[in-house]
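Peer 1: Prediction below, plus the sequence it came from.
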Amino acid sequence: MSNVSYYTAEGLKNLREELNQLKDIERPKASQAIAEARDKGDLSENAEYDAAKEAQGLLEMKISKLEETLANARLIDESQLDTSKVLVLSKVKIKNQANGMEMNYTLVAESEADLASGKISVNSPIGKGLLGKSVGDVAEIQVPNGKINFEIIEISR
């Protein structure tokens, strides 16, 4: 099953760089580690060989996942996005109605999410709850602690 994900140009570039790093640098290192372990003798009792083979398997799985992600990645043309509703790449200013606290978030693809820099995933509970809302709307969002109501104050790009 393919899940289409939307990325900024920077996010897509980072994914490609990570994939190239894994293929061009990490994969040869893993092969070299297996070759060195194989040269140390009996494979049936060689823990170093088993560990190198397992590491190679994990690396190949990671490469495969990244390739699948890139195959399903779509670049977002930010100039075509509507600012009247919360969408991917929207910068949203919200207000928690319970305590009056205001927060600013940018909704991004899951792999670009970084709460410390104010980027939340569109797949997170808050991200899902905000999608499609307009300025003045109240989003009732189910979080692990219960329900929180956020008022959308501002939407920008």
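Peer 2: Alright, I've got the coordinates.
Peer 1: CA only for contacts and neighbour counts going forward, please
Peer 2: Fine.
Peer 1: Okay, strands next: where are they in the protein?
Peer 2: 5-7, 73-75, 91-96, 102-108, 119-121, 138-143, 146-156 (DSSP state E).
Peer 1: Mind checking those for the one nearest to residue 81?
Peer 2: Closest to residue 81 of those is strand 146-156 (CA to CA; 10.0 Å).
Peer 1: ok, second structure coming up, stack it against the first:
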Amino acid sequence: MNAMSKIPLTVKGAEMLRQELHRLKTIERPSVITAIAEARAQGDLSENAEYDAAKEKQGFIEGRIADLEGKLSSAQIINPAELDADGRVVFGATVELEDLETGAMVTYQIVGDDEADIKQSKISISSPIARALIGKSAGDTADVQAPGGVRQYEVLDVSYI
């Protein structure tokens, strides 16, 4: 095991990264290579804005490809449906909460940094709320340090879906 720790990813998250990697390699990379060749054909590279822009874009694409390949190679892919965590909140779990102050109900799935998307109710494992929830079970309360002070949530249900 190298110094890089495994990055947890859900099955869906890994698939999302794989799709992006595939698109970069099959569409973006070839198109930027073509753009560089076309810009180079225009002659003088010292004042060639198209060439500079294409080279910059190529650098970005290659960097992102390396980034994605690194993430996928060090990923620990977790299928939430196969978790057996005895009702505790773990990575990949979906948690139904009640905000004890407002009575509002919220449901979050705890995912990796790359998958987090609050619009889809997916929160990062490294977020304060996820950190406060890890290890809790239905009936427990979690204190979360929020911008406006501490918020208390009661865990109503934990599912692995």
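Peer 2: That came through, no problem. Bear in mind the structure is a predicted one, so any value in this text is a computation, not a measurement.
Peer 1: Quick check: TM-score for this pair?
Peer 2: Their TM-score after superposition, calculated using TM-score structural alignment, normalised by the length of the first structure, is reported as 0.91; 157 aligned residues with a CA RMSD of 1.6 Å.
Peer 1: quick revisit: CSV for the strands of the first structure, including distance to residue 14 of the first structure and mean neighbour count?
Peer 2: Converted to CSV, the strands of the first structure look like this (distance: least, CA to CA, whole Å; neighbours: other CA atoms under 10 Å):
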stretch, distance to residue 14 of the first structure, mean neighbour count
strand 5-7, 10, 21
strand 73-75, 12, 16
strand 91-96, 21, 20
strand 102-108, 14, 20
strand 119-121, 16, 22
strand 138-143, 30, 16
strand 146-156, 24, 18
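Peer 1: Could you export the ones you listed as CSV, including distance to residue 63 of the first structure?
Peer 2: Output for those, formatted as CSV (distance: least, CA to CA, whole Å):
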stretch, distance to residue 63 of the first structure
strand 5-7, 17
strand 73-75, 15
strand 91-96, 31
strand 102-108, 22
strand 119-121, 22
strand 138-143, 33
strand 146-156, 35
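Peer 1: can you tell which of those is closest to residue 24 of the first structure?
Peer 2: That would be, of the strands of the first structure and by CA to CA, strand 73-75, which comes in at 21.4 Å.
Peer 1: For residue 7 of the first structure, see how far away the residue nearest the centre of the first structure is.
Peer 2: Taking CA atoms, centre = their mean, the centroid of the first structure lies closest to residue 111, which sits 1.1 Å from it. Computed as CA to CA, to the nearest Å, the residue 111 of the first structure to residue 7 of the first structure distance reads 9 Å.
Peer 1: picking that back up, select, out of the strands of the first structure, the one closest to residue 32 of the first structure.
Peer 2: Nearest of these to residue 32 of the first structure, taken as CA to CA: strand 73-75 at 31.9 Å.
Peer 1: With the second structure overlaid, report how far the closest one is off on average.
Peer 2: Compared with the second structure after the fit, strand 73-75 of the first structure shows a mean deviation of 1.2 Å (mean CA distance after the TM-score superposition for the first structure).
Peer 1: ok, residues contacting that strand?
Peer 2: Residues from elsewhere that reach strand 73-75 of the first structure, judged by CA atoms under 8 Å, 6 or more residues apart in numbering: 4-9, 12.
Peer 1: try stretch 117-136 of the second structure
Peer 2: Residues contacting stretch 117-136 of the second structure (CA under 8 Å, 6+ apart): 88-91, 107-113, 115-116, 142-146, 155.
Peer 1: residue in the first structure matching residue 152 of the second structure?
Peer 2: Aligned counterpart of residue 152 of the second structure in the first structure: residue 149 (TM-score structural alignment).
Peer 1: do you know how far the nearest residue to its match once chain neighbours are set aside is from residue 129 of the first structure?
Peer 2: Excluding the flanking residues, the one nearest residue 149 of the first structure by CA to CA, 6 or more residues apart in numbering is residue 140, at 4.5 Å. Separation of residue 140 of the first structure from residue 129 of the first structure (CA to CA) stands at 7 Å.
Peer 1: thinking again about what came up before, name the nearest of the contacts of strand 73-75 of the first structure relative to residue 35 of the first structure.
Peer 2: Once CA to CA is applied, the member of the contacts of strand 73-75 of the first structure that ends up nearest residue 35 of the first structure is residue 12, at 33.8 Å.
Peer 1: can you give me the helices for the second structure?
Peer 2: Remark: helices assigned in the second structure by DSSP state H are 11-23, 29-41, 49-73, 128-133.
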